[in-house]
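1. sharing a model that was predicted from the sequence below.
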Amino acid sequence: MVYDLRGREVARPQLRPGTLVIAINEGPGTYLVAIRTEERTFVEKIVAQ
């Protein structure tokens, strides 16, 4: 299952097989998100407005 940052399940996530997604809650409204595919890795800090 895949969830958005508000904890709601995403019905049809557009992720290819082999994709790893990790989201870490760093505090109120702040998340550190890492996405790893076969080709590359993305790390992004998201702050809710």
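-> Thanks, I have it.
2. contacts and neighbour counts: CA atoms only from here.
-> Will do.
3. now the spatially closest residue to Thr30 that is not a sequence neighbour: how far from Leu20?
-> Distances taken as C-alpha to C-alpha, 6 or more residues apart in numbering place Val47 nearest to Thr30, at 4.5 Å, with adjacent residues excluded. In this view, Val47 and Leu20 are 21 Å apart by C-alpha to C-alpha, to the nearest Å.
4. another one to put next to it:
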Amino acid sequence: MTTLEKVAMGIIGIGMATTLVLPGRQTGRVIDAIRGLFTGSLATAMNVPRR
């Protein structure tokens, strides 16, 4: 695993852990935001316009 992959996994792990302590448990919104980040990155890499 490269350093960049370790950092990315750490950020995702921290983000997922904080969903457990957020007021109102906004877990769904956080998961959607993380999914959107990766989907957007992949779309950019593939040169496909995002919806």
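-> The structure has been received and is ready for your questions. Because the structure is a prediction, the values reported are computed rather than measured.
5. superposed, what's their TM-score?
-> Overlay of the two chains. TM-score (TM-score structural alignment, normalised by the length of structure 1): 0.26; 26 aligned residues with a C-alpha RMSD of 4.0 Å.
6. which of the residues in the helix ranked longest in structure 2 are buried?
-> Assignment by DSSP state H gives helix 27-46 as the longest helix of structure 2. For helix 27-46 of structure 2, burial by neighbour count (16 or more other C-alpha atoms under 10 Å) applies to Thr27, Gly40.
7. can you give me the distance of the residue nearest in space to the middle of structure 2 to Ala43 of structure 2?
-> In structure 2, the residue lying closest to the centroid (C-alpha atoms, centre = their mean) is Ile34, at 2.4 Å. Separation of Ile34 of structure 2 from Ala43 of structure 2 (C-alpha to C-alpha) stands at 14 Å.
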